[in-house]
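K.L.:
just need the structure, nothing else, for what follows:
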Amino acid sequence: DDLKGKINKRTKMVIINSPHNPTGEIIGKKDLEEIAYLVVEEYDSLVMSDEVYSRILYPAGSKFESILQFPGMLERTIMLDCHSKTYAMPGWRFGYGVGAPKYINAISEWITNTSACVPGFVQKAGIAAMERDQTCVDEMVKEFERRRDLTVKLFDGIDDIYCPEPGGAFYAFLDVGELCGKGKKFKNSTDMQEKILHEAFVSTLSGTHFGIKNGYEKTEPKEYIRLAYTVSQEEIKEGHRRISDYLFNSHYNSL
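P.N.:
Purely as a prediction, here's the structure:
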């Protein structure tokens, strides 16, 4: 229903991201089917499906649902994936798109004149990652699940912070609305991000980096910070200690 209010006959493309960055939310099969119906039957739109976290699902081993499975979607969907998440290759910028030839050919012409190609050694590394045993990926997802459970348990236990359980990816998106605003510890989530970094030495990202504006809209809090549980469980515990101590101990010393 929310999507229906945001698209119309002039909409050229609907972009979906599941599992989602920064929330870890997953678009369920029923919702994907409804989106497919809208773009095929009502609006004749394209879909760009960002599926870069498709193999990082919880519980580990869960089946990923793609919008490509529904009638009419193969010819109107551009699916995006990359090696940055699945094979821990961030920064190497090795990604790819799959879609109908007319769209991929147009994209290829544009890329040829903007970024040329992925460096050769990165391409070889990507091929090696795909050709070898995938057990390492499965084991890493299991470890991410343990880190997720720890992160949710620790940060949801902090007063005035709500940490929902993500269904995929490796981020926790904390609702910190109760800590932000007039007369509170932080002006907004951007202020919180900066102070936690410089005073508690923990790196987070404000929800504003993902298009969520600072401030309140009616009664719904719009203040969030994102945590990435891509570090060890011990580092997660230490990050929690520093943030918790900073929030509630006026004599806090991070070291």
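K.L.:
please count neighbours and contacts with C-alpha atoms only from this point.
P.N.:
Will do.
K.L.:
how is residue 8 assigned, secondary-structure-wise?
P.N.:
Secondary structure, DSSP: H, G, I helix; E, B strand; the rest coil: residue 8 is coil.
K.L.:
correct me if wrong: it contacts residue 43.
P.N.:
Yes. Look at residue 8 against residue 43 with CA atoms under 8 Å: they come within range, at 6.5 Å.
K.L.:
show me what counts as buried in stretch 176-189.
P.N.:
Residues of stretch 176-189 classed as buried: 176, 177, 179, 180, 181, 186, 187, 188, 189 (neighbour count, 16 or more other CA atoms under 10 Å).
K.L.:
would you agree the third one is in contact with residue 160?
P.N.:
Yes. Using CA under 8 Å, residue 179 makes contact with residue 160 at a distance of 6.4 Å.
K.L.:
quickly list what's touching both of the two.
P.N.:
When contacts are counted by CA atoms under 8 Å, 6 or more residues apart in numbering, the set common to residue 179 and residue 160 is empty.
K.L.:
okay, buried residues for the host helix or strand of residue 34 please.
P.N.:
Assigned by DSSP states H and E, residue 34 belongs to helix 29-37. Across helix 29-37, burial judged by 16+ other CA under 10 Å covers 32, 33, 35, 36, 37.
K.L.:
contacts only, for the second one.
P.N.:
Put plainly, it is residue 33. 67, 70.
K.L.:
okay, buried residues for the longest helix seen in the chain please.
P.N.:
Longest helix in the chain, counting residues (DSSP state H): helix 135-155. By neighbour count on 16+ other CA under 10 Å, the buried set for helix 135-155 is 137, 140-145, 147-148, 150-152, 154-155.
K.L.:
follow the chain on from it and name the next helix or strand.
P.N.:
Next along from helix 135-155, by DSSP H and E: strand 171-175.
K.L.:
can you tell me what sits against that following strand?
P.N.:
Applying CA under 8 Å, 6+ apart, the contact partners of strand 171-175 are 21-24, 148, 151-152, 161-166, 221-229.
K.L.:
so after that strand, what's the next helix or strand?
P.N.:
helix 189-195.
K.L.:
can you list contacts of that next one?
P.N.:
For helix 189-195, contacts defined as CA under 8 Å, 6+ apart pick out 176-177, 180, 186, 203-208, 214, 223-225.
K.L.:
neighbour-wise, give me the winner out of those residues.
P.N.:
Counting neighbours by other CA atoms under 10 Å, residue 224 comes out on top of the contacts of helix 189-195 with 31 neighbours.
K.L.:
wait, isn't it in contact with residue 206?
P.N.:
Yes. Shown here, residue 224 and residue 206 form a contact pair, counting by CA under 8 Å, at 6.0 Å.
K.L.:
burial count for residue 6?
P.N.:
If you count neighbours by other CA under 10 Å, residue 6 ends up with 9.
K.L.:
before we compare anything, build this one as well:
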Amino acid sequence: MPSVPISEALKRVQPSATLAVTNKAREMRAAGHDVIGLGAGEPDFDTPDNIKDAAIEAIRRGETKYTNTDGIIELKRAIAQKFRRENDLEYGNEQISVSPGGKAVIWNAFLATLNPGDEVIVPAPYWVSYPEMARLAGGKPVIVSAGIEAGFKIKPEQLEKAITKKTRWVVINSPSNPTGAAYTRDELKALGDVLAKAPHVWVMTDDMYEHIVYDNFTFASLAAACPDIYERTLTINGVSKAYSMTGWRIGYAGGPADLIKAMGKALSQTTSNAASISQWAAVEALTGPQDFIPERAAIFQERRDLVVNGLNDADGLACLKPEGAFYAFPDCSSALGKKAPNGDVLEDDIEFCAALLDIEKVAAVPGAAFGAPGHFRVSYATSTEVLTEALARIKRFCAALK
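P.N.:
Take a look at the predicted model:
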């Protein structure tokens, strides 16, 4: 059989590490193993009933046909209202794009704007897909690292140093996947001052976790905090995290009309519109009751405190307290170089996570996948009971290292 002719573009990218860990955990469970999966980035809460009901009503009304490529007008209006209400941002309908998931929004923006050799500045730790999608679209990711000592947030001087004549985009994700770190309004303004001096650079802000913040942290969107660069900013969001709608696949963005039009052109020749029923469900999500969101965030905060305290109690681990999202990102570098009970010497975070899964049946994602070797990511988007058991296994694993 002839080999598949893999494209040079695809050879540039790696498969998603988070999906790989989640799939491995599922396979092990199917084989009868008692696996605790802490790899998935999705809330364990169900989609609220009013949103489900809106989808059912849309089906009954016959809203089952193709829609406008980049979203129905009702959803665009709801998104514009959301931006105005929650983010102090004004966007017209022609400035809003709807895609089948937040990942598709990012891909369409990169596909519409990147030429070979264009640079995309990506702060690390980063969500696994940012650099890979930039590579797939022909761009070159430029990684700017911010360690645990900096709270996993880049400084203005780092950003300024990374910008070149080839820089096309800067990606800012706050609160962050994988660290949960969130930029304050003043920190965003400081980055915006740098970007204001680089008019050729566009800014992509991923605000997907804006509603999952803790300890009275006040979320700010970069385009609102830095109005001088509003015309060069694509503000990305979606309904997956706050509304527990990961499987509905609705992402959206607000930005300059010309960019939105170009993204629509890319959409028209790739996925076309997001699912019609999902779009009507998203209308209800954004315009219906919002009171459950802070209630769920409070539950996530309780879980965060449980997980961070538990990880810091484990031998060789050190974990910052995240400002948002539902991930902890512990440093495991002090545990590396030791021997696990199965005889493996843990040379890096990848081997650490592999041994943790093999011995204690806890699935976590290595930090190397996020551009931060020596760490691993834990999702606490699961029940307190499951997290308590997972922490007990992690502590037992770390205590057994020699």
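K.L.:
mind checking the TM-score on these two?
P.N.:
The TM-score (TM-score structural alignment, normalised by the length of structure 1) is 0.88; 240 aligned residues with a CA RMSD of 1.7 Å.
K.L.:
on that earlier part again, next, format the buried residues of helix 29-37 of structure 1 as TSV and append distance to residue 196 of structure 1.
P.N.:
Listed next are these as TSV, based on distance: CA to CA, whole Å:
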residue	distance to residue 196 of structure 1
32	37
33	41
35	39
36	42
37	44
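K.L.:
which of these sit farthest apart?
P.N.:
32 and 37 (8.6 Å; CA to CA).
K.L.:
return the member of the buried residues of helix 29-37 of structure 1 nearest to residue 133 of structure 1.
P.N.:
residue 32 (30.8 Å).
K.L.:
for the closest one, what is the corresponding residue in structure 2?
P.N.:
Using TM-score structural alignment as the criterion, residue 32 of structure 1 maps onto residue 188 of structure 2.
K.L.:
that match and residue 248 of structure 2, how far apart?
P.N.:
31 Å (CA to CA, to the nearest Å).
K.L.:
how about the residue nearest to residue 220 of structure 2 when sequence neighbours are not counted, what does it touch?
P.N.:
Among residues not flanking residue 220 of structure 2 along the chain, residue 185 sits closest, at 5.5 Å (CA to CA, 6 or more residues apart in numbering). By CA under 8 Å, 6+ apart, the contact set of residue 185 of structure 2 is 219, 220, 221, 222, 225.
K.L.:
residue 8 of structure 2 versus residue 185 of structure 2, what's the distance?
P.N.:
For residue 185 of structure 2 relative to residue 8 of structure 2 (CA to CA), the value is 41 Å.
K.L.:
run the chain-centre distance for stretch 74-93 of structure 2.
P.N.:
From the chain centre to the centre of stretch 74-93 of structure 2 is a distance of 21 Å (CA atoms, centre = their mean, to the nearest Å).
K.L.:
got the contact list for residue 111 of structure 1?
P.N.:
Residue 111 of structure 1 makes contacts with residue 117, as judged by CA under 8 Å, 6+ apart.
K.L.:
10 Å instead?
P.N.:
Residues in contact with residue 111 of structure 1 (CA atoms under 10 Å, 6 or more residues apart in numbering) are 105, 117.
K.L.:
per the alignment, it pairs with which residue of structure 2?
P.N.:
When structure 2 is aligned by TM-score structural alignment, residue 111 of structure 1 is paired with residue 267.
K.L.:
for the residue sitting nearest the centre point of structure 2, which three-state class applies?
P.N.:
Centroid-nearest residue in structure 2: residue 177, 4.6 Å away (criterion: CA atoms, centre = their mean). With three-state DSSP as the basis, residue 177 of structure 2 sits in coil.
K.L.:
ok, the match of residue 32 of structure 1 to residue 228 of structure 2 distance?
P.N.:
Shown here: residue 188 of structure 2 relative to residue 228 of structure 2, a distance of 12 Å by CA to CA.
K.L.:
do residue 96 of structure 2 as well
P.N.:
Residue 96 of structure 2 is 20 Å from residue 228 of structure 2, by CA to CA.
K.L.:
those two - which one has more neighbours?
P.N.:
residue 96 (28 against 14).
K.L.:
how about that one: what's its closest non-neighbour residue?
P.N.:
Looking at residue 96 of structure 2 with CA to CA, 6+ apart, the closest residue is residue 254, at 4.6 Å.
K.L.:
isn't residue 261 of structure 2 up against residue 113?
P.N.:
No. Using CA atoms under 10 Å, residue 261 of structure 2 makes no contact with residue 113, being 11.5 Å away.
K.L.:
list the contacts of the counterpart of residue 316 of structure 2 in structure 1.
P.N.:
Matched by TM-score structural alignment, residue 316 of structure 2 corresponds to residue 160 in structure 1. Contact analysis of residue 160 of structure 1 by CA under 10 Å, 6+ apart lists 175, 176, 177, 178, 179, 180.
K.L.:
roughly how far does residue 160 of structure 1 sit from residue 174 of structure 1?
P.N.:
Residue 160 of structure 1 is 10 Å from residue 174 of structure 1, by CA to CA.
K.L.:
rewinding a little: alignment lookup: the residue nearest to the centre of structure 2 to structure 1.
P.N.:
Checking TM-score structural alignment: residue 177 of structure 2 goes with residue 21.
K.L.:
helix/strand/coil for residue 44 of structure 1?
P.N.:
coil.
K.L.:
run a quick neighbour tally on the aligned residue in structure 2 for it.
P.N.:
In structure 2, the residue paired with residue 44 of structure 1 according to TM-score structural alignment is residue 200. Applying other CA under 10 Å, we find 14 residues neighbouring residue 200 of structure 2.
K.L.:
tell me the spatial nearest neighbour of residue 200 of structure 2, not counting adjacent residues.
P.N.:
Counting by CA to CA, 6+ apart, the residue nearest residue 200 of structure 2 is residue 168, at 6.9 Å.
K.L.:
of the contacts of residue 185 of structure 2, grab the buried ones for ChimeraX.
P.N.:
Of the contacts of residue 185 of structure 2, the buried ones can be selected in ChimeraX as follows, counting by 16+ other CA under 10 Å:
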select :219,220,221,222,225
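K.L.:
just the contacts of residue 185 of structure 2 now: which is nearest residue 276 of structure 2?
P.N.:
Nearest to residue 276 of structure 2 among those, with distances taken as CA to CA, is residue 221, at 28.1 Å.
K.L.:
wait, isn't the closest one in contact with residue 206?
P.N.:
Yes. Contact criterion CA under 10 Å: residue 221 of structure 2 and residue 206 qualify, at 9.1 Å.
K.L.:
shared neighbours, the two?
P.N.:
174, 235, 236.
K.L.:
most neighbours out of those, which is it?
P.N.:
Most neighbours among those, by other CA under 10 Å: residue 174, with 28 neighbours.
K.L.:
the strand or helix carrying residue 16 of structure 1 vs structure 2, average offset?
P.N.:
Taking DSSP H and E as the definition, residue 16 of structure 1 sits inside strand 13-17. Compared with structure 2 after the fit, strand 13-17 of structure 1 shows a mean deviation of 0.8 Å (mean CA distance after the TM-score superposition for structure 1).
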